[in-house]
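K.L.:
coords below, sequence missing:
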């Protein structure tokens, strides 16, 4: 899905999933706004796939909006959902923030890149963890494990808190850590009440130039930015099934796909079964978390 032309808005950027617009030069709309549109694109292994997942953009947007409401004591960037009809349900009009070049990640469970570092050094982002942890272990308390933002197609790089201080200064770094852990702790409680484990999550913040307030931006607590596991099947010591694009990743590395991750060739198109299962997993996450029916 290419970024659509929208009357009154000028397209300025496309990421892996989202397209960003600013008010057109002849628009009467305030220039400190940005239109954030979630597409149905899906990425895996640092590639944007040719096959899209129907309704994925709507699910991500509606779930983010629901979470912003649950986190009403954290300033966020949403101004309105009164968006052009062509992107209704998948877009938000937001404050234009000066984004910090840091991916703010909170982990309450050990898995993914954190597990890889832990196995090598018993640390995650320089934080010492106790011995004997395995894939899926719950940590005694959530930890802040930031990463440096990478360009589209590149890997984010885990960094220490001291590296964040070097980039944004000690006061901002402290506030980013505080807000990230606050968001994770609240969301983890909400998810657990609904039978879902929030293993980790990535959030992004920016400075609101009008108020000077550090503000939550981008998406929040979606299957694209978080690991959600079914609490009923959680079993430390193995990889946990997750409410995200796991079907896509698993198929891409299967013999059926015939794709070499280490090559420069793009991933193949997804079969319809994988598309349907992936969409169903996103819908299931939305419905279990919100208690609402997605239609």
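P.N.:
Done, it's in. Just so we're clear, the structure is a prediction, and the values are computed from it rather than from any experiment.
K.L.:
From here on, just use CA atoms for contacts and neighbour counts.
P.N.:
Noted.
K.L.:
how close does residue 189 sit to residue 199?
P.N.:
To residue 199, residue 189 is 11 Å away according to CA to CA, to the nearest Å.
K.L.:
Which residues in stretch 237-249 does the neighbour count mark as buried?
P.N.:
Along stretch 237-249, these residues count as buried under the neighbour rule (16 or more other CA atoms under 10 Å): 240, 242, 243, 244, 245, 246, 247, 248.
K.L.:
The structure to be compared is supplied as follows:
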């Protein structure tokens, strides 16, 4: 196999047959930085959870999966021409969406009702796409009109429909298992026949915000089963890191590494209903 690309988390190889092997590492990123040390078993958890979700969503949107890889962290998949838009769906107000709403009353050009607060459920899920920035740079919000300019009207409508359908199905399944999917980001690309397919990962703790439904209470940050715990530590006094300084983040303490791993494991086991075997 030939190595062709490394992202924040995944490494990509081309097989002799012209297929792609995607290997999820244990790397974790936040605020456009790859952090140290890695989170044990994270790559395998992400891969196995995505495989489970691909099966749950196969009647919603086709995916790029060809077969499992040689280990728990890898998959063999079809090469796709990726869409140059990050497709994001939000069902609850938090994160960067909350900051945009507080400034403008909108997210990605979508006007929201007044009076919402951190953790509020939105009247309905919304499509809030962003640019696809290179590693080390920050994705920027896009309006739907900007997506139309980028990819054309027909494709823009397809992206919005698929993203909201994936979010809606995922949120329904997760809620049955006691988890709120506050928001999620998906990757879409076209195969050689022009069919839009789900790629990369889907509805994982890296690409989504997962909240315990029993503890949801609007008005502030929510407990979570995702990497928000890492973001919160990085911006706390404990880390002594100034995000605006341009300096790299400090190393994650053992406690943060272990608790992050535990959150990823709990998300996997709650959603799939099976113990993680690695």
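P.N.:
Cool, the structure landed. Quick caveat: nothing in here was measured; it's all calculated off a predicted structure.
K.L.:
just checking, residue 94 of the first structure touches residue 23?
P.N.:
No - if you go by CA atoms under 8 Å, residue 94 of the first structure and residue 23 don't touch, sitting 11.5 Å apart.
K.L.:
Now the counterpart of residue 82 of the second structure in the first structure: closest residue in space, sequence neighbours ignored.
P.N.:
Using TM-score structural alignment, the partner of residue 82 of the second structure in the first structure is residue 99. Excluding the flanking residues, the one nearest residue 99 of the first structure by CA to CA, 6 or more residues apart in numbering is residue 206, at 3.8 Å.
K.L.:
Now do the SS call for the aligned partner of that neighbour in the second structure.
P.N.:
By TM-score structural alignment, residue 206 of the first structure lines up with residue 189 in the second structure. The local conformation at residue 189 of the second structure, judged by DSSP: H, G, I helix; E, B strand; the rest coil, is strand.
K.L.:
do the one 3 residues further on as well
P.N.:
Reducing the assignment to helix, strand or coil with three-state DSSP, the entry for residue 192 of the second structure is coil.
K.L.:
Can you name the residues that contact it?
P.N.:
Listed by CA atoms under 8 Å, 6 or more residues apart in numbering, the contact partners of residue 192 of the second structure are residue 80.
K.L.:
for the one 4 residues further on, same thing?
P.N.:
Counting by CA under 8 Å, 6+ apart, residue 196 of the second structure makes contact with 61, 62, 188, 189, 190.
K.L.:
now swap in residue 16 of the second structure and tell me
P.N.:
residue 1.
K.L.:
Is it in a helix, a strand, or coil?
P.N.:
Reduced to three states by three-state DSSP, residue 16 of the second structure is coil.
K.L.:
So residue 189 and residue 199 of the first structure - more neighbours on which side?
P.N.:
The neighbour comparison of residue 189 of the first structure against residue 199 (other CA atoms under 10 Å) goes to residue 199, with 24 against 13.
K.L.:
Figure out the helix or strand that that one lives in.
P.N.:
Counting by DSSP states H and E, the element that carries residue 199 of the first structure is strand 196-207.
K.L.:
Which elements pack onto that strand?
P.N.:
strand 98-99, strand 102-109, helix 170-193, strand 214-217, strand 226-230 (3 or more CA pairs under 8 Å, 6 or more residues apart in numbering; DSSP states H and E).
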